[in-house]
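> What shape does this take:
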Amino acid sequence: MNTAAITVPNANRALWEKGDFTRIAAAMRESGEALVKSLGITKGMKVLDLGCGDGTTAIPAAEAGAEVLGVDIARNLVAAGNARAKALQLSNIRFEEGDASQLGNLAAKSFDLAISIFGAMFAPKPFDVASEMVRVTRSGGKIVMGNWIPGDPTLVAQILKISSAYSPPPPEGFVSPMSWGSESDVIARFGAAGVPAANINCTKDTYRFVYPAPASKLLEQFRNFYGPTMNAFDAAAKNGKASDLQQELDLLFNRQNQASTNDTTVIPASFLRVTVRVP
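As a prediction, the model looks like this:
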């Protein structure tokens, strides 16, 4: 057998291609636009968005006048991003397939700003992710990450925590993506890439999920289209515990919904906002 011809499945790609994250991203557009407005993007700035999905932050960056490259591991999301850009008649943005831990096709020091909002945190080999982000960002440029915080009581951290309790144990050597929400881990990873701690700022920020239907309907989107939750329900069903998982998540979504009417959903989720100035 010619083992060199065997293609090893990419588990990370399979996770994000399993569902349709565009259905979740629709509830995240408002906060994505607000975050981009806070970045001071100017016309002609070269921006990289890693783990970009279908453009929740990449498209507002292009609308602000930047030259934007969106990179994502999921081919369906790359296609969706390019379709959104075409529909909006944006010629200053493109989306392409790529792995945040291995950006060999991108030249060193080629971006003024590298963004990754809940994206690169899910890539394998976090030290490689930090190294690549530093490598492709010019000296004096910035890296901005948004990372969910481990143990946080708000929505997404709790979704992932509850889901993991119903899922098989991770493989040996697995590094939790939630570790990107730890300031000490962030400093260690960018420090290994040559960034002094004084150049790294971590602050707690808030993202909002806004959905034009009750919270239980937003949960349906996560159950049917969000890879980690889909995997948890698959595993729970095999153990006869799918209804238990559903009840836990339904309670979580409804308890955290801050909307003033029963037919809408507004749920805040805390995250660690990381700003790195590249030396």
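> Please make it C-alpha for all contacts and neighbour counts, starting now.
Will do.
> Name the residues that touch stretch 113-132?
For stretch 113-132, the external contacting residues (Cα atoms under 8 Å, 6 or more residues apart in numbering) are 12, 45-53, 57, 99-103, 133, 137, 141-148, 175, 177-178, 180, 189-190, 192-193.
> among these, which ones are buried?
45-53, 57, 99-103, 133, 137, 141-148, 177-178, 180, 189-190, 193 (16 or more other Cα atoms under 10 Å).
> Pull the contacting residues for the closest residue to Ile59 other than its chain neighbours.
Nearest non-adjacent residue to Ile59, counting by Cα to Cα, 6 or more residues apart in numbering: Ala85, 7.1 Å away. Residues near Ala85 by Cα under 8 Å, 6+ apart: 59, 91, 93-94.
> My reading is that Ala85 lies in a strand. Confirm?
No: Ala85 sits outside any strand when classified using DSSP: H, G, I helix; E, B strand; the rest coil, being helix.
> Also this sequence, please, to line up against the first:
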Amino acid sequence: MNPNKALWEKGDFTKIADSMRDSGSALVGRLGVSRGMKVLDLGCGDGTTAIPEARLGAEVLGVDIAGNLVEAGKKRAASEGLGNCRFQEGDATDLRELEDGAYDLVVTVFGAMFAPKPFDVAREMVRVTRPGGKIVMGNWIPGDPTLVAQILKISSAYTPPPPEGFVSPMLWGVESNVTERFTSAGVAKEDISFEKDVFTFEISGTPSEFLERFRKYYGPTMNAFEAAEKNGKAEDLQRELEELFNKQNKSGNGTTSIPANFLRVTVSRK
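As a prediction, this is how the structure comes out:
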């Protein structure tokens, strides 16, 4: 099986996505989505941004490599009666089933950044965006002190080194790398812009309960704990992550609200 597909089908990302709904809707509200607009939501999961795009009247196609998340997205759209929101399996590195210039807007929020072959990903996103359209990416930032970058950093210390040739998904959070990838796909440097933004994870439970979701359902964290258990270090990993989640929680009264910084990339297709 495709290793990336296996990673994202391993757990159940819907358990994490439940904490991301409000921020997903808020981000979509800033993208200028309008009725009848054709939107591709790439690495869509179960529709954290695809569903809000459809609520605004856009014709949305959500594409994700994980079959379980595609099925979950279909159920969410059906439950809201959103016939203008479709989901299908697909690989961000090769969107051959999608026509050139078919979309007014391509959105990928913490999705396509995890696909391998980043230059292929950039080229495919540019290819399927119509002239005059745009691409918006939300990418985690390497070394950032907030939640997700720190989860991945801590987890990496407990897992075996990646295979030779592995390109870190976090490089999508570095402006120079993003520029190189899109200019290689034919985009002018001046048509690429960047803005630091914030995504907030919110649940009604405690930070420790939120961490448990990551341990049970988030593929990268699941892998880290499996490796740590083999080395007798699972308790160390648990302690480090407990400290992180509790320190970053901005809420109280047994609830959790943790902001995480990300890089918002906007590419104008000329």
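> Let me see the TM-score of these two.
Overlay of the two chains. TM-score (TM-score structural alignment, normalised by the length of the second structure): 1.00; 270 aligned residues with a Cα RMSD of 0.4 Å.
> Turn the contacts of Ala85 of the first structure into CSV, including secondary structure and neighbour count.
Formatted as CSV, the contacts of Ala85 of the first structure follow (DSSP: H, G, I helix; E, B strand; the rest coil; neighbours: other Cα atoms under 10 Å):
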residue, secondary structure, neighbour count
Ile59, helix, 30
Ser91, coil, 11
Ile93, strand, 24
Arg94, strand, 21
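> Looking at these, spot the one nearest Ala215 of the first structure.
Checking the contacts of Ala85 of the first structure against Ala215 of the first structure with Cα to Cα, the nearest one is Ile59 at 26.6 Å.
> For the stretch 151-270 of the second structure, which segments count as helices?
Listed in chain order, the helices of the stretch 151-270 of the second structure (DSSP state H, counting those that start in this stretch) span 175-184, 207-217, 219-230, 234-248.
> can you put those in TSV and add distance to Leu31 of the second structure?
Output for the helices of the stretch 151-270 of the second structure, formatted as TSV (distance: least, Cα to Cα, whole Å):
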stretch	distance to Leu31 of the second structure
helix 175-184	20
helix 207-217	29
helix 219-230	29
helix 234-248	28
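> re the thing from before, mind checking which of the contacts of stretch 113-132 of the first structure land in helices?
12, 133, 189-190, 192 (DSSP state H).
> Quick check: of those residues, which lies closest to Asn257 of the first structure?
For those, the nearest to Asn257 of the first structure is Asn12 (29.9 Å; Cα to Cα).
> what residue of the first structure matches up with Ala54 of the second structure?
Superposed on the first structure with TM-score structural alignment, Ala54 of the second structure falls opposite Ala62.
> What residue in the second structure is the furthest from its centre?
What lies farthest from the middle of the second structure is Gly232; by Cα atoms, centre = their mean that is 30.8 Å.
> Show me what Asp20 of the first structure aligns to in the second structure.
Aligned partner of Asp20 of the first structure by TM-score structural alignment: Asp12.
> Stretch 205-222 of the second structure maps to which residues in the first structure?
Counting by TM-score structural alignment, stretch 205-222 of the second structure corresponds to 213-230 in the first structure.
> Need the contacts of Ala85 of the first structure in a markdown table (columns: distance to Asn224 of the first structure).
Formatted as a markdown table, these follow (distance: Cα to Cα, whole Å):
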| residue | distance to Asn224 of the first structure |
| --- | --- |
| Ile59 | 25 |
| Ser91 | 33 |
| Ile93 | 29 |
| Arg94 | 28 |
